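J.: sequence plus the predicted model coming up.
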Amino acid sequence: MPAETDPHERTWMAFPREGFTLGEGADEREEGYAAWTAVAHAIVEFEPVTMVVDPTEMSRARRMLSGDVEIIEAPIDEFWMRDMGPTFVVDDARPGALAAVDWIFNGWGAPHWAEWRKSALVGRFVGEHLGVEVIDSLLVNEGGGIHVDGAGTVLLTETVQLDPRRNPFADKARVASEMARTIGATDAIWLSRGLTRDYDDMGTNGHVDIVATFTSPEHVLLHEQQNPDHPDFAVSRQIRGELEAAFASRGRDVTITGLPAPDTLRDDTGWVDWSYVNHLAVNGGVIACGFGEDAADARARDILAAAYPGRRVVTVDARPLFDRGGGIHCITQQQPAVG
């Protein structure tokens, strides 16, 4: 699996459709449609975007999306492309060879509220649409549950891949073996947990893509909650310690840069998990989460610009995404350029 900073052919997304995730009432639904649309329009300034759209939403998608966004019709229920869609890999031995890993998707552990059976077929659909090899996996996993450095290392979370609602018979060795078979990962680094909000009923149970990401094999960006009143103050320090110990045990000199959380601590539901780590690197740019805090958003842009030299950082309001359970990285999936 290439690094996300490698060149992309395009970014894949899925357009929202009516249901529990999108929200109740016209205002909530319109807010969701607008948020997904804003992310697509930000990305398409840098690289092509292909949007999978449910038949019930085709007219709305055509109305809201610019003509620069390619639309493909397919049945979906959930619309978090990172998690339900394929993970793309390349074959170094065959230049130009692209494949799509089709994980099993069960709605983040088959919670009572999730609608996922249609979207569970999207990984294979995308691979077959592109005419590339589809690599089947019996592991229940989501793209937001892994991060790679492009050089063989994968970050995992014990509460995701070893979640009994996902993989009741898995252990670390079996998961690591499957990561080697599917995405070519030769080294699995396990984190013990994710952010606090992610363990709520609508959470993913600890996705890594809201916690830490590689910008290169020698550099990690880490969510940093700086307010001791928030439970993630302790969590982010625990995860930093786990990463430091993992890299030290491997003799790797990896810089870990804290990406401070915004100042807001709570919303109407509880502790927020607002995280600037959940961004998307695109060709020549970075699509960053914004949270309506000018100073914090600007600080995050500066850190991201330094971490990704030569890329233009664009902020998109991600609060409507986080209200529904994720961020910009969660609703996108990069297709690497090959050949």
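T.: Great, that's in hand. Source: prediction; values computed, not measured.

J.: can we go C-alpha only for contacts and neighbour counts from here?
T.: Fine.

J.: mind listing what's buried in stretch 43-53?
T.: Going by neighbour count (16 or more other CA atoms under 10 Å), the buried part of stretch 43-53 is 43-44, 46-53.

J.: that stretch: how far from the chain's middle?
T.: 16 Å (CA atoms, centre = their mean, to the nearest Å).

J.: ok, and what's touching it?
T.: Applying CA atoms under 8 Å, 6 or more residues apart in numbering, the set of residues contacting stretch 43-53 from outside is 8-16, 40, 61, 68-76, 282-285, 287.

J.: likewise for stretch 264-281?
T.: Residues from elsewhere that reach stretch 264-281 (CA under 8 Å, 6+ apart): 4-5, 195-198, 209-213, 221-223, 230, 259-262, 286-291, 300, 319, 322, 327-330, 332.

J.: among the contacts of stretch 43-53, which lie within helices?
T.: 40, 61 (DSSP state H).

J.: the nearest residue to W80 once chain neighbours are set aside: neighbour count?
T.: Leaving aside its chain neighbours, W80 sits nearest to I331 (4.5 Å; criterion: CA to CA, 6 or more residues apart in numbering). Burial of I331, expressed as a neighbour count using other CA atoms under 10 Å, amounts to 25.

J.: and stretch 141-161, which residues are buried?
T.: For stretch 141-161, burial by neighbour count (16+ other CA under 10 Å) applies to 141-150, 152-161.

J.: give me the subset of those lying in strands.
T.: Among those, the residues falling in strands (DSSP state E) are 147-148, 153-157.

J.: pasting the second one now:
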Amino acid sequence: MTWRMPSETAPHDRTWMAFPREGFTMGDSAAGREECYAAWTEVAHAVAEFEPVSMVVDPTEIERARRMLSAEIDIVELPLDEFWMRDFGPTFVVDDDRPNVLGAVDWTFNGWGSPDWAEWTKSAEVVRGVAPLVGAEIVSSTLVNEGGGIHVDGAGTVLLTETVQLDPRRNPYADKRRVEAEMERTIGATQAIWLRRGLTRDYESLGTNGHVDIVATIPSPGRLLVHAQTDPAHPDHEVSRDVRAALEGTTDAAGRTWDIVDVPAPATLRDAHGFVDWSYVNHHVVNDGVIACGFGEAVADQRATALLEEAYPGRRVVTVDARPIFARGGGVHCITQQQPRVEAS
């Protein structure tokens, strides 16, 4: 069999998310906790306008989830500690020789390199709870990886970051050749494009050490949307310039050079904790729509909406306030995971 991860623009059966639960990531203030619950709930309701949503909920949060989520959102009770579904949840794949078969890649998850603050052992088991519910075959992998650490075009190309898959806290014995072989086996990627690093904030305490999904994405074959920090006062000005230059020298699996579209960052440079990594690249594509990150900046948010509408023609862009999500280490893409549609058996 040959597994393949479809493009995120391919038709979805549903989107999976995980409901927040109390812990380090959420914060220790009552206001912070309420802000976190509300942000995840807003994204779920935005996605539900376009396609079904299944929400994994820890037993300690069932009552709250039922109170906050609309009745149309399916609640799946499973033990959780972290709630970034993109990263520990299944990376769904299909088998083109068996069009009615769904696969679920179960990457090894160790909490983004097992930092001292991370609680991840419960969430690392979620794939094995979710896969049977949707009839997916589990594709086991010993590679420590997260769904936010890859982007694909569905036709053989994958974007990776050296500081993620080659992170010694994740895969101390890996090299590019081994990682690329595993990407081909699990998601059907035959052309790996390696970025040297990710955005600056992503290397701080709540960061992932360089996830690609806030740096670049592939909206259609041969095209890239790339985060562009245009202000030289921000350290990501140099980072995004280097990323673009590196991508200009690569081709996709079909041998095409890239049409690269810059997606400018918001004007805000800092928050209370330092330089922000606010990125419009970190959006979630849904059936007939796009759930975009907003940052409370009318001009920048509207500019990003226009770019996304052009990149995804025929899809309606819905913007949610992503600042509470980014304050906890990620964005809209990081808390969602698409399940591709397969033929009925």
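T.: Yep, that arrived. In this text, all values refer to a predicted model and were calculated from it rather than measured experimentally.

J.: can I assume T196 of structure 1 is in contact with D232?
T.: Yes: the criterion here is CA atoms under 8 Å, and T196 of structure 1 meets it with D232 at 6.2 Å.

J.: between the two, which one's more packed in?
T.: Counted by other CA under 10 Å, T196 of structure 1 and D232 do not tie: D232 has more neighbours, with 24 against 19.

J.: and the more buried one, what's its match in structure 2?
T.: Matched by TM-score structural alignment, D232 of structure 1 corresponds to D236 in structure 2.

J.: repeat that for N205 of structure 1.
T.: With TM-score structural alignment as the criterion, N205 of structure 1 matches N209.

J.: which non-adjacent residue is nearest its match?
T.: Closest residue to N209 of structure 2 apart from its sequence neighbours, by CA to CA, 6+ apart: Y203 at 4.7 Å.

J.: touching, the one you found and G210? I think so.
T.: Yes: between Y203 of structure 2 and G210 there is a contact at 6.7 Å, judged by CA under 8 Å.

J.: so between the two, which is more surrounded?
T.: Using other CA under 10 Å, the more surrounded residue of Y203 of structure 2 and G210 is G210, with 26 against 15.

J.: all helices of structure 1, in order?
T.: Secondary structure of structure 1 (DSSP H): helices at 25-43, 58-64, 81-84, 122-130, 158-161, 172-183, 232-249, 294-307, 319-323.

J.: and I189 of structure 1, which of those is closest to it?
T.: In terms of CA to CA, the element of the helices of structure 1 nearest to I189 of structure 1 is helix 232-249, at 6.8 Å.

J.: got the buried residues for that closest one?
T.: Neighbour counts over helix 232-249 of structure 1 (16+ other CA under 10 Å) mark 232-237, 239-240, 242-244, 246 as buried.

J.: out of these, who's nearest E28 of structure 1?
T.: D232 (27.9 Å).

J.: quick one, what contacts the counterpart of D167 of structure 2 in structure 1?
T.: Using TM-score structural alignment as the criterion, D167 of structure 2 maps onto D163 of structure 1. Contact analysis of D163 of structure 1 by CA under 8 Å, 6+ apart lists G109.

J.: how much space between D163 of structure 1 and W108 of structure 1?
T.: D163 of structure 1 sits at a distance of 9 Å from W108 of structure 1 (criterion: CA to CA, to the nearest Å).

J.: just A173 of structure 1 next, same as before
T.: Applying CA to CA, the value for A173 of structure 1 to W108 of structure 1 is 21 Å.

J.: who has more neighbours out of those two?
T.: Using other CA under 10 Å, the more surrounded residue of A173 of structure 1 and W108 is W108, with 23 against 10.

J.: can I assume that one is in contact with G206?
T.: No: the pair W108 of structure 1 / G206 is not scored as a contact, 10.1 Å apart, by CA under 8 Å.
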